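In: fold the stuff below for me.
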Amino acid sequence: MPNTNADHGLSSDELAIWASLATLLERLPTALDAQLQRDSGLTHFEHGILFALHSAPERTLRLSVLAAYASCTLSRLSRAVSRLETKGWVRREIDPSDGRFTLGILTDAGAQAVAESTPAHHALIRTLVFDTLTDAQARQLGVISRKVAEGIGPGGVWSPA
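Out: Below you'll find the predicted structure:
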């Protein structure tokens, strides 16, 4: 992409692409949070934690693994898990196989919260993302998003089982 502007190092085409991506990065989380807060009293981040636990064997993950899935620090995860514990949706236990680790365990009430919140959340994702793209564009978005995420830092991108 030629036409690099010496003031900022990006071409006009690159700036236009970046502006679109930056706008998406601002608008999409806001829309997802608004729907989940309105319908379920959850943030998108909290829903992601519940969904990951719900998808895990025995609805249990080490918090370090959950933090990696959520691309967050243990501190941020701990604050969110504390909020979910207050609601009775998650509990923590020391890992019996290695006491150095703490497990996050989805409770039955948490499983119910995921079951109730996920359909509307997935419907919004379908409306905002997949209904605006062709199947080929959606596949391209997946490839591109994964490449950018992997370029940012180590650790795989979470994928459903």
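
In: going forward, measure contacts between C-alpha atoms and count neighbours the same way
Out: Will do.

In: do a quick rundown of the strands in the protein.
Out: Ranges of strands within the chain are 60-62, 90-94, 102-106, based on DSSP state E.

In: quick one: contacts of stretch 23-36?
Out: Defining contact as CA atoms under 8 Å, 6 or more residues apart in numbering, one finds that stretch 23-36 is touched by 42-44, 47, 117, 121, 124-125.

In: export those as CSV, with columns for distance to Leu36 and neighbour count.
Out: Listed next are the contacts of stretch 23-36 as CSV, based on distance: CA to CA, whole Å; neighbours: other CA atoms under 10 Å:
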residue, distance to Leu36, neighbour count
Leu42, 5, 20
Thr43, 6, 19
His44, 7, 19
His47, 8, 21
Ser117, 7, 20
His121, 7, 19
Leu124, 10, 17
Ile125, 11, 15
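
In: among the residues you listed, which are in helices?
Out: 44, 47, 117, 121, 124-125 (DSSP state H).

In: so which of the residues you listed comes closest to Ala19?
Out: Ile125 (21.4 Å; CA to CA).

In: could you also give me the structure for this next sequence, so I can compare it with the first?
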Amino acid sequence: MVEPQWLNEEEKRAWHAFVAAGSLVNRRLDQQLKDDVGITHLQYEILVRLEAAQDREMRMSGLADALLNSKSGLTYQITQLEKAGLVTRRSCTSDVRAVYAVLTDAGRRMLERAAPDHVALVRKLLIDVLTPQQLATVADGLGEVVRRIQDGEPGAAR
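Out: Model (predicted):
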């Protein structure tokens, strides 16, 4: 068995800050969206992805991949959004296995209501806290982490 390379103090400080900041930011964003418009942060992200997609629809498997979510977890979320009238599902005429999530007009209006306060809170919690250089460093560093994990590079966690 290979002896683990334990984290030094600076590495621990970075890791703990990353975990704490991620949890706290997500918790605050989730609470704000629930209080303001009655949806979760994940549900908001689903609506955002659908709004940006061609014809305001995405294949469920592609949407799950884009959100880094399981297909079963996405199915649950889509069911909740469908009950609220914010999305619908449609079958694909050329592939019976494919199901698409489609943003409804009500879903689009929900985004229009939710987005201003959501973006303001994102700015307050993260964007405006960091200098432009820190923001670029965070984006570059975390972007590299995502790239390595998604590409399945050796040494990257899966």
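
In: on that earlier part again, so for Gly151 of the first structure, which of the strands of the first structure sits nearest?
Out: Set against Gly151 of the first structure and scored by CA to CA, these come closest in strand 60-62, at 25.4 Å.

In: so how much does the closest one differ from the second structure once superposed?
Out: Here strand 60-62 of the first structure, set against the second structure after superposition, deviates by a mean of 0.5 Å using mean CA distance after the TM-score superposition for the first structure.

In: since we're on the aligned partner of Leu63 of the first structure in the second structure, how many residues are nearby?
Out: Under the alignment (TM-score structural alignment), Leu63 of the first structure pairs with Met60 in the second structure. Met60 of the second structure: 19 surrounding residues under other CA atoms under 10 Å.

In: distance of the closest residue to Met60 of the second structure other than its chain neighbours relative to Ser61 of the second structure?
Out: Excluding the flanking residues, the one nearest Met60 of the second structure by CA to CA, 6 or more residues apart in numbering is Tyr100, at 5.4 Å. Applying CA to CA, to the nearest Å, the value for Tyr100 of the second structure to Ser61 of the second structure is 9 Å.

In: most tightly packed of the strands of the first structure?
Out: Of all the strands of the first structure, strand 102-106 has the most neighbours on average by mean count of other CA atoms under 10 Å, namely a mean of 23.

In: and that strand, which stretch of the second structure?
Out: Going by TM-score structural alignment: strand 102-106 of the first structure matches residues 99-103.

In: the matching stretch vs the first structure, mean deviation?
Out: Compared with the first structure after fitting, stretch 99-103 of the second structure deviates on average by 0.4 Å (mean CA distance after the TM-score superposition for the first structure).

In: and the helices in the first structure?
Out: 12-40, 44-55, 63-70, 74-86, 108-128, 135-152.

In: now do the buried residues in the first one.
Out: By that I understand helix 12-40 of the first structure. 32-36, 40 (16 or more other CA atoms under 10 Å).

In: now Thr73 of the first structure, nearest residue through space, not along the chain?
Out: In space, and not counting its chain neighbours, Thr73 of the first structure is closest to Ala67: 6.1 Å by CA to CA, 6+ apart.

In: how close does that neighbour get to Leu77 of the first structure?
Out: Using CA to CA, Ala67 of the first structure is found at 6 Å from Leu77 of the first structure.

In: Leu50 of the first structure too?
Out: Leu50 of the first structure is 12 Å from Leu77 of the first structure, where distance means CA to CA.

In: who's more crowded, these two?
Out: More neighbours surround Leu50 than the other of Leu50 of the first structure and Leu77, with 28 against 21 (other CA under 10 Å).

In: counterpart of the more buried one in the second structure?
Out: Superposed on the second structure with TM-score structural alignment, Leu50 of the first structure falls opposite Leu47.

In: my guess is that match meets Val102, correct?
Out: No. Here Leu47 of the second structure does not reach Val102: they are 9.2 Å apart, not a contact under CA atoms under 8 Å.

In: return the mean post-superposition distance for stretch 137-148 of the second structure against the first structure.
Out: Looks like 1.4 Å for stretch 137-148 of the second structure (mean CA distance after the TM-score superposition for the first structure).
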